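Engineer: here is a sequence together with a model predicted from it:
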Amino acid sequence: MKTNRSLAKFLSRNKTPISIYAAAIAITLIVPFLFNGNFLASQLGVITLSTSLFLGYLNYQHTQDRLFKDLFKEFNERYNALSDQFPRLEKEYTPEVKLSDIGDDDLKLIISYLNLCAEEYFWFHRGRLDIGAWESWKSGMSTWAKLPVVRVVFEDEVATWTTAYYADFNEFFKELL
């Protein structure tokens, strides 16, 4: 039963490349009958090329899936290591918090979180993250961005982020504040 569902998902996900591959093979096999010629070498060439392109596409897709899995796993592990501290930060720091009120460990924790968010944003915009995972992470970012202590650290940090890597993230995160 699971194999049938997996096959159905595979076929659904790859309708277009499978259709193109099947059409190329069909055309290659039909053309000699239409023109009464001997196209065996051409047919084998087209079939080989089509098969190579199709398998290359599947390999590319597999590589993208593996990259997403690795990023998903790493980002979730890093978030899990940080997330237990956020309820404490919410209780410990008042809405009037100043940068000087924030302990060094908490400052490092929030900077690590902001770096994680920036990396997730970067990889999403590079097309390496699934939209569902991104929407979930974005929702979490929105929740934690509302903490005054996170806002204060972000505003201080953004002053030192001058690279293009952070530029778009800065604007994105400001909207969450």
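Structural biologist: Thanks, I have it. Numbering: from 1, shown residues only.

Engineer: please count neighbours and contacts with C-alpha atoms only from this point.
Structural biologist: Noted.

Engineer: give me the distance from the host helix or strand of residue 140 to the chain's centre.
Structural biologist: Here residue 140 sits within helix 131-145, counting by DSSP states H and E. Averaging C-alpha positions (Cα atoms, centre = their mean, to the nearest Å) puts helix 131-145 12 Å from its chain's average.

Engineer: outside of that helix, which residues touch it?
Structural biologist: Helix 131-145 has contacts (Cα atoms under 8 Å, 6 or more residues apart in numbering) with 72, 86, 117, 120, 124, 150, 151, 173, 176, 177.

Engineer: do the same with stretch 166-177
Structural biologist: 118, 121, 122, 141, 142, 145, 146, 151, 158, 161.

Engineer: list the buried residues of it.
Structural biologist: Neighbour counts over stretch 166-177 (16 or more other Cα atoms under 10 Å) mark 166, 169, 170, 173, 177 as buried.

Engineer: ok so, going back, next SSE after the helix holding residue 140?
Structural biologist: Moving toward the C-terminus from helix 131-145, the next helix or strand (DSSP H and E) is helix 148-158.

Engineer: helix 131-145 and that following helix, what's the angle between them?
Structural biologist: 100 degrees (axes from the mean of the first three to the mean of the last three Cα atoms, to 10 degrees).

Engineer: against that first model, consider the following:
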Amino acid sequence: MSEFWLEIIKFGIQGIILGGAGLWVTYKYSKSQHKLAEDEFNHTLLIRFNDWYDELNDKLHDIKTLESNNQNVDLNFLRENKPELYSKLNDYLNLCAEERLWHSKGRIDPKIWSSWQAGMNYWYQKLDTLEELWEKENTTTNKDSYYLSEGEQLFIKPKN
């Protein structure tokens, strides 16, 4: 084989090696950038949901206090006498639904979701009005507003 063809082959092999190395570097960089963007998005979700919960937490405690002090507190009572608290119950359902949606999309770390779900179920079990509102929403077409598939539930009822 002539020296010319050996140089062509050598040049071709170098091109393949350099091209492969370039592809590998590009792939690794792209993958790291994707991971950074995903982490940033997840962090944004965490901040947003934690801030939203912080806005609602005191109101949930206010409802619990009302329920503990008055046997006649139900959704109608809240709607008529404490509309801001009734509104916060709806906000809480929306928060729970959004957290569940992003968890189902794989955007919420399982450890974080486990903690959030425990908190969701805590309030569901402690607030009769929340359970009453969810049962009402869950049996109407409003259920579609909570991003649930057929058979899915937003809360887990404790076993009696």
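Structural biologist: Yep, that arrived. On a predicted model such as this, the values are computed, not experimentally measured, just so you know.

Engineer: circling back: would you turn the contacts of stretch 166-177 of the first structure into CSV with neighbour count and distance to residue 134 of the first structure?
Structural biologist: Shown next, in CSV, are these (neighbours: other Cα atoms under 10 Å; distance: Cα to Cα, whole Å):
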residue, neighbour count, distance to residue 134 of the first structure
118, 20, 12
121, 21, 8
122, 17, 11
141, 17, 10
142, 15, 12
145, 20, 16
146, 13, 18
151, 21, 21
158, 16, 22
161, 12, 23
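
Engineer: trace residue 151 of the first structure over to the second structure, please.
Structural biologist: Mapped onto the second structure by TM-score structural alignment, residue 151 of the first structure lines up with residue 131.

Engineer: let me fix that: residue 84 of the first structure
Structural biologist: Alignment note: residue 84 of the first structure maps to residue 58 in the second structure; criterion TM-score structural alignment.

Engineer: which residues does the spatially most central residue of the first structure contact?
Structural biologist: Centroid-nearest residue in the first structure, with Cα atoms, centre = their mean: residue 129, separated by 1.0 Å. Shown in contact with residue 129 of the first structure (Cα under 8 Å, 6+ apart): 68, 71, 72, 123.

Engineer: could you find the closest non-adjacent residue to the last one?
Structural biologist: It refers to residue 123 of the first structure. residue 129 (6.3 Å; Cα to Cα, 6 or more residues apart in numbering).

Engineer: and the gap between the one you found and residue 58 of the first structure?
Structural biologist: Applying Cα to Cα, to the nearest Å, the value for residue 129 of the first structure to residue 58 of the first structure is 18 Å.

Engineer: repeat that for residue 27 of the first structure.
Structural biologist: The value you get for residue 27 of the first structure to residue 58 of the first structure, if Cα to Cα is used, is 22 Å.

Engineer: if you count contacts, what does the longest helix seen in the second structure end up packed against?
Structural biologist: In the second structure, taking DSSP state H as the definition, the longest helix is helix 3-69. Applying 3 or more Cα pairs under 8 Å, 6 or more residues apart in numbering; DSSP states H and E, one finds that helix 3-69 of the second structure makes contact with helix 83-104.

Engineer: try 10 Å this time
Structural biologist: helix 83-104, helix 110-126, helix 128-138 (3 or more Cα pairs under 10 Å, 6 or more residues apart in numbering; DSSP states H and E).

Engineer: put together a markdown table for these, with distance to residue 14 of the second structure on each row.
Structural biologist: Listed next are these as a markdown table, based on distance: least, Cα to Cα, whole Å:
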| stretch | distance to residue 14 of the second structure |
| --- | --- |
| helix 83-104 | 47 |
| helix 110-126 | 46 |
| helix 128-138 | 65 |
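
Engineer: and residue 75 of the second structure, which of these is closest to it?
Structural biologist: Of all these, helix 128-138 sits nearest to residue 75 of the second structure, with 5.7 Å by Cα to Cα.

Engineer: so what's the counterpart of residue 17 of the second structure in the first structure up against?
Structural biologist: Aligned by TM-score structural alignment, residue 17 of the second structure pairs with residue 43 of the first structure. The neighbours of residue 43 of the first structure, taking Cα atoms under 10 Å, 6 or more residues apart in numbering as the test, are 24, 25, 27, 28, 29, 30, 31, 32, 49.

Engineer: how about 7 Å then?
Structural biologist: By Cα atoms under 7 Å, 6 or more residues apart in numbering, the residues touching residue 43 of the first structure are 28, 29.
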